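Peer 1: Please find the sequence and the predicted model below.
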Amino acid sequence: MSEEDLKILSCHFTWGLEKENADLNFLDVKICERLAVQCEYKENVQQREYNFLAYIKHLQGVNDEALKNLELAIKEHTGDEKNLIVTYGNLAWLHSVMGNVAEAKSYVEKVKDIFRAFPTPSPTDLHREVQSEKAWSLLKFSRKSYIRAKEIFFEALQKDADDQEWNTGLAFALFRLEGLEVGEVRRVRFEESPAVVQLKRALKLHPDNAMIHVYLGLKCYKNTRNTEAWEYMRKALKMAPDNLGVVLHVAKFMKKEQCYDMALEVLLRMLRKAPDSSRLHHEIANNYRWKAMQMKDTHNPRLLSLCIQHLEKGASLNPGFIYPQLELALRYAEAKQSQKAEHKFQELVALPDLKPADRQAWHRMYGDFHLYRLGSEAAAVEHYKQGMMLRRVSTEWNICKNRLKKVLQRDRRDTYQIKKFFDSLKTENLSAAE
């Protein structure tokens, strides 16, 4: 079997989904948690989930797990044979990578048989089922592939302008791209947002899609149309009470609205259906934390204990997610367990291949630990500086900067040479721009 036989297959292995562009741990956990929730999957969505998860497992270097998921994808197959083109393509590639040449050849032949039974107008055209799975995979994989996903959805709509799935896909792609382009400072006016226009069009064609309601709700909220936002969120939750993604979005919205008890009710109800969701445990912990702050009782023993309990559970379920564990270290400190907090901080910083964003968060939170719990301002300043020196790899950069500014306001003599440090960063930025 030649390499060309594999390259012409349209599947996850040939769609340019590079592992350095994605958070593989996050994708792995997200899909596994979604699959674990007992809910009704429409059409071949569950098959696609197993396909996608199989590719993530391959990128993580666990091909045996990838193979198991592709076998599950075949079991979940519904509809005609065209829905198996991507699965068979993935199996051909995976068996080739694993050195199983005969098996790889057999799956290449299976794809060719489907092509012969269901020919496309031209060799370069993709079957609708393949085009659809490719677009959704790109949209799920990484922010760097959002544009490619949008282009596929847009191109498909040129053939059928009223297609429900394509309109929904384009709406989701525009929503995510607009979020990247606009950021947190500037907002696109609700009436001028291409994402809003497309979301409303998609809603007319697909009124029972809960996530469309969620995204429109978020757009309303960002434009201070809170009454409308609540309407969309309530409809979404009523439509899909078992959809983990919908529940998390709605609960986070409620948290932003400072309705912590309401958010906890929604989250704890979902937790009964998905007890092993690390994301649920993290969000529950956040709400207990914010509820205590709302009560102006940050060290409330009951709420702090519940917060720690859920952070610990989340960490045990997803040890690869560092941020909640950093929060856990700070909560230990608040519970006057400084040694436990120190141990957790040292355990995390010693992890191999710590991502720059995680390392920046570590410096910021370890700085907070020194400043607010140990009373060591000098040590805190040093860690805030270290965090800023990692550049703008996360929102923690601005937090480090603001922490330093507060210290500077308290000490006009600039004991820690903070002004000099800020000046050095400006000089470096100017040099890099030249």
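Peer 2: Received it, and whenever you're ready, just let me know what you need. Every value quoted in this text rests on a predicted model; they were computed, and no experiment measured them.
Peer 1: Every contact and neighbour count from this point should use C-alpha atoms.
Peer 2: Fine.
Peer 1: can you tell me how far the closest residue to residue 273 other than its chain neighbours sits from residue 140?
Peer 2: Leaving aside its chain neighbours, residue 273 sits nearest to residue 37 (6.5 Å; criterion: Cα to Cα, 6 or more residues apart in numbering). Relative to residue 140, residue 37 is positioned 19 Å away (Cα to Cα, to the nearest Å).
Peer 1: quick one on the thing from earlier: how close does the residue nearest to residue 273 get to residue 48?
Peer 2: Distance from residue 37 to residue 48, by Cα to Cα: 16 Å.
Peer 1: show me the contacts for residue 42.
Peer 2: With contact set as Cα atoms under 8 Å, 6 or more residues apart in numbering, residue 42 has no partners.
Peer 1: Looking only at neighbour counts, state which of residue 37 and residue 48 leads.
Peer 2: Between residue 37 and residue 48, residue 48 has the larger neighbour count (other Cα atoms under 10 Å), namely 24 against 17.
Peer 1: residue contacts, the more buried one?
Peer 2: Applying Cα under 8 Å, 6+ apart, the residues contacting residue 48 are 73, 133.
Peer 1: Check which helix or strand it maps to.
Peer 2: helix 45-59 (DSSP states H and E).
Peer 1: Residue 73 now?
Peer 2: Per DSSP H and E: helix 63-75 holds residue 73.
Peer 1: Relative to residue 223, how far out is residue 52?
Peer 2: 34 Å.
Peer 1: the helices in the stretch 301-434 of the chain, which residues?
Peer 2: 301-317, 322-334, 338-349, 356-368, 377-388, 396-410, 418-433 (DSSP state H, counting those that start in this stretch).
Peer 1: mind checking which of those helices is nearest residue 153?
Peer 2: Nearest of these to residue 153, taken as Cα to Cα: helix 356-368 at 31.6 Å.
Peer 1: And the contacts of that closest one?
Peer 2: By Cα under 8 Å, 6+ apart, helix 356-368 touches 322-323, 326-327, 330, 345, 349, 379-384, 386-388, 390, 393-394, 396-397, 399-400.
Peer 1: try stretch 57-66
Peer 2: So stretch 57-66 is contacted by 19, 24, 28, 53, 54, 55, 56, 94, 98 (Cα under 8 Å, 6+ apart).
Peer 1: about what we covered before: what's the closest of the helices of the stretch 301-434 of the chain to residue 115?
Peer 2: helix 301-317 (42.5 Å).
Peer 1: this is the other structure I want to compare:
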Amino acid sequence: MSDAGRTLLSRLLRLESRFTWDLKKKDLDLEGLSTRLQEQIDLGVGQQSAIANSYSFLAYVRYLQGRPEEAASLLSQSEEKTRECFGEESERRLIVTYGDLAWLSYHSGDFTQSDTYCRRVEDILVKYPTGSPTVLHPEVYGEKAWTFLKFSVHYYPKAIICFLKALELQPDDSEWNAGYAITLCRKELIDPETFLEAEESPAVKQLRRALEIDPDDAVLLALLALKLSSYEKHQEAESLMERVLEIGPDSPHVTRYVAKYLRQQHTETLNIVFLIYFRILKKAQKSVLLPAVLEGLANFAHLINLEFFDDLLNVLQNLIQSGDLTNRESLHCIQTAFNILSGQGDVLNIDPLKFYSHLYKTLLRLHAGAPNGDIIIVLRCLDVMLTRRRKQVSLQRAMAFVKRLSTLSLHVLPNASVGILASNRAVLHAFPKCDLLLDNEVQGSGFFLPELDEPEHCNPQNTALWELHSLQRHFHPAVRRFAVHLCHGAPSDGSAALGVELSRRSPVELFEDYSVKDMTFNPPVATPSTKKKDRFGGGTTLLDADLQSRVERALTATEEETPDFTAAYTHTHTESDT
């Protein structure tokens, strides 16, 4: 090895990176870990910062699997997500990512690129010194801890140490407190100790501490409920779970904990409830209880046993085709079907095309009147049907939904328009080729059939999202911002990028945030100015300079200087006679 190579290797060994944290391949279940991390990315589990970390975690796994090109791509995506999430404060969050990129470039033989990433890390450390060479930034301790926690149970003690060091530097940080609480919970599961009271458990103590900082963290609330339930504090546990369902009903991570709690506490009750539901669906389809049954199934479909799935999907399909359901009831049927298919039901060989077609047909029945409240069900359906199942959805189907949703956004209330446009943004990110709809050139043969209710056959590639140009003149500022953002292809940076307050929130959250049900406008309407405007503005008011000068002379003339219009007329008359 040359002197330059040895110098570079010496610098690399000083970096904080997964390549230097002594992560032994023999301790890792690479296939299982790879699957879990990919699912977390696909489902968008956790906050945006957690998703960014999942990309970098998966990159290291791909390197260990002998796929360095994919690892480099994942690290680049991690950098992009981190910058999108933290903006100007992202540099310290990128120390480990740049360290991984430096090592990956080194192992690929690209020493120049490796040196570039080394310099980036060194520049960040100079810009943000810790005061001691043995002390790391809390962001580095945090990412190191999350890595140990996710990679293997063998590294849980190291994860605890790293979270504690991060908390020494930032004791009130919500992320480090939550991570420490989760680690303690997992440690107590694999290494149970006997605590007579719940408050003696370190995990319970830390969960309460983390919830003091972030009382609306649904995952922590669910974990605390599970811990309290194990100590037979059922009343408090049930109260916590009710809050969980209010805060995060659409989070797959939260859903898993809720299901675990319900299986522990209410297995028999659930069996009875679902038995009643199924009897009503099969034998009392005209019952007044049907709407409540469909809504209940939509919310708890993921708890139904696998052996009921096939029959239940057939019943739901027959209900929809009967034409006897309201729009809301039909939407609940669709939501139930896809909640089943996105969970354990993905092993079933069932083609849900008819459910896609029915949702596509139902969209244009919604409007700004009473059905506006049904849009929130549509948004939940779209998340499951298009975003999470993107690998099973054709480009034609995705473009058709984007087009029809854009049309729907023109005749619903502002909060529904914002939610719909946010869903379109998610679809554009999941299907980048949908940007064909931003071009006015015809793709292929045929022409767009807007009246056709089959998304696969309406030729959406031969139309354009002209609705976005109309929405750029919408009275609501959030709708205008989304329309401009989508017209530019939904970029993550630049002048057309969305702000953090819009880009980090889900379509359902945006629908609720901008709701006008309480007769309030978000953002508030500015109060009229009380300052009186001047009657006349300054400056030249006439285009003709000669006429303007005459007017000014007339306005400034004194009473003795009364203009003699007769003389002026006579002079002109005499001159013309001549």
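Peer 2: Done, it's in. Note that this is a predicted model, so its numbers are computed, not measured.
Peer 1: Report the mean distance between the helix holding residue 73 of structure 1 and its aligned residues in structure 2.
Peer 2: With the two structures superposed, helix 63-75 of structure 1 lies on average 1.1 Å from its match in structure 2, counting by mean Cα distance after the TM-score superposition for structure 1.
Peer 1: Please apply the same query to stretch 26-34 of structure 1.
Peer 2: Averaged out, stretch 26-34 of structure 1 is 2.3 Å away (mean Cα distance after the TM-score superposition for structure 1).
Peer 1: which parts of that stretch are buried?
Peer 2: 27, 28, 29, 30, 32, 33, 34 (16 or more other Cα atoms under 10 Å).
Peer 1: Of those, just say which sits nearest to residue 419 of structure 1.
Peer 2: residue 27 (40.9 Å).
Peer 1: Check which helices and strands the helix or strand hosting the closest one is in contact with.
Peer 2: According to DSSP H and E, residue 27 of structure 1 maps onto helix 24-36. Applying 3 or more Cα pairs under 8 Å, 6 or more residues apart in numbering; DSSP states H and E, one finds that helix 24-36 of structure 1 contacts helix 45-59.
Peer 1: Read off where the helix it packs on ends up in structure 2.
Peer 2: Aligned using TM-score structural alignment, helix 45-59 of structure 1 spans residues 50-64 in structure 2.
Peer 1: what's the mean gap between that stretch and the aligned bit of structure 1?
Peer 2: Stretch 50-64 of structure 2 sits 1.8 Å off on average (mean Cα distance after the TM-score superposition for structure 1).
Peer 1: quick one on the thing from earlier: so the helix holding residue 27 of structure 1 aligns onto which residues of structure 2?
Peer 2: On structure 2, the counterpart of helix 24-36 of structure 1 by TM-score structural alignment is residues 30-42.
Peer 1: With stretch 368-386 of structure 1 instead?
Peer 2: Stretch 368-386 of structure 1 corresponds to no residues in structure 2, going by TM-score structural alignment.
Peer 1: in structure 1, which helix has the most residues?
Peer 2: helix 164-182 (DSSP state H).
Peer 1: which parts of the next helix or strand after that one are buried?
Peer 2: Downstream of helix 164-182 of structure 1, the first helix or strand assigned by DSSP H and E is helix 194-205. Neighbour counts using 16+ other Cα under 10 Å place 195, 196, 198, 199, 200, 201, 202, 203, 205 of helix 194-205 of structure 1 among the buried residues.
Peer 1: Please work out how many residues are found near residue 247 of structure 1.
Peer 2: Around residue 247 of structure 1 there are 24 residues (other Cα under 10 Å).
Peer 1: same deal with residue 546 of structure 2?
Peer 2: The burial count for residue 546 of structure 2: 9, using other Cα under 10 Å.
Peer 1: One more: the one 5 residues further on?
Peer 2: Using other Cα under 10 Å, the number of residues around residue 551 of structure 2 comes to 13.
Peer 1: and whatever residue of structure 1 lines up with residue 256 of structure 2, what is it in contact with?
Peer 2: Residue pairing (TM-score structural alignment): residue 256 of structure 2 is matched to residue 248 of structure 1. Residue 248 of structure 1 sits next to 267, 280, 283 when contact means Cα under 8 Å, 6+ apart.
Peer 1: Go through those residues and name the one nearest residue 106 of structure 1.
Peer 2: Using Cα to Cα, those come closest to residue 106 of structure 1 at residue 280, 42.0 Å.
Peer 1: Count the residues that sit near the spatially closest residue to residue 85 of structure 1 that is not a sequence neighbour.
Peer 2: Distances taken as Cα to Cα, 6+ apart put residue 111 closest to residue 85 of structure 1, at 5.8 Å, once the chain neighbours are dropped. Look at residue 111 of structure 1: counted by other Cα under 10 Å, it has 22 neighbours.
Peer 1: again with the one 5 residues further on
Peer 2: Applying other Cα under 10 Å, we find 10 other residues in the vicinity of residue 116 of structure 1.
Peer 1: Now which residue in structure 2 aligns to it?
Peer 2: Residue 116 of structure 1 maps onto residue 126 in structure 2, with residues paired by TM-score structural alignment.
Peer 1: Can you add distance to residue 4 of structure 1 and give the buried residues of stretch 26-34 of structure 1 back as TSV?
Peer 2: Formatted as TSV, the buried residues of stretch 26-34 of structure 1 follow (distance: Cα to Cα, whole Å):
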residue	distance to residue 4 of structure 1
27	30
28	30
29	33
30	33
32	33
33	36
34	35
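Peer 1: which helices and strands does the longest helix of structure 1 pack with?
Peer 2: helix 128-141, helix 146-157, helix 194-205, helix 210-222.
Peer 1: Identify whichever of the helices of the stretch 301-434 of structure 1 lies nearest to residue 293 of structure 1.
Peer 2: helix 301-317 (10.1 Å).
Peer 1: That closest one versus helix 322-334: what angle between them?
Peer 2: With axes from the mean of the first three to the mean of the last three Cα atoms, to 10 degrees applied, the angle from helix 301-317 of structure 1 to helix 322-334 works out at 150 degrees.
Peer 1: I'd like to check which residues are in contact with residue 312 of structure 1.
Peer 2: Residue 312 of structure 1 touches 325, 328, counting by Cα under 8 Å, 6+ apart.
Peer 1: hang on, the earlier thing: of the buried residues of stretch 26-34 of structure 1, which is the nearest to residue 130 of structure 1?
Peer 2: residue 27 (20.9 Å).
Peer 1: what sits against that closest one?
Peer 2: Per Cα under 8 Å, 6+ apart, neighbours of residue 27 of structure 1: 53, 56, 141.
Peer 1: Now render the buried residues of helix 194-205 of structure 1 as JSON lines, adding distance to residue 158 of structure 1.
Peer 2: Listed next are those as JSON lines, based on distance: Cα to Cα, whole Å:
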{"residue": "195", "distance to residue 158 of structure 1": "18"}
{"residue": "196", "distance to residue 158 of structure 1": "20"}
{"residue": "198", "distance to residue 158 of structure 1": "15"}
{"residue": "199", "distance to residue 158 of structure 1": "18"}
{"residue": "200", "distance to residue 158 of structure 1": "19"}
{"residue": "201", "distance to residue 158 of structure 1": "15"}
{"residue": "202", "distance to residue 158 of structure 1": "15"}
{"residue": "203", "distance to residue 158 of structure 1": "19"}
{"residue": "205", "distance to residue 158 of structure 1": "16"}
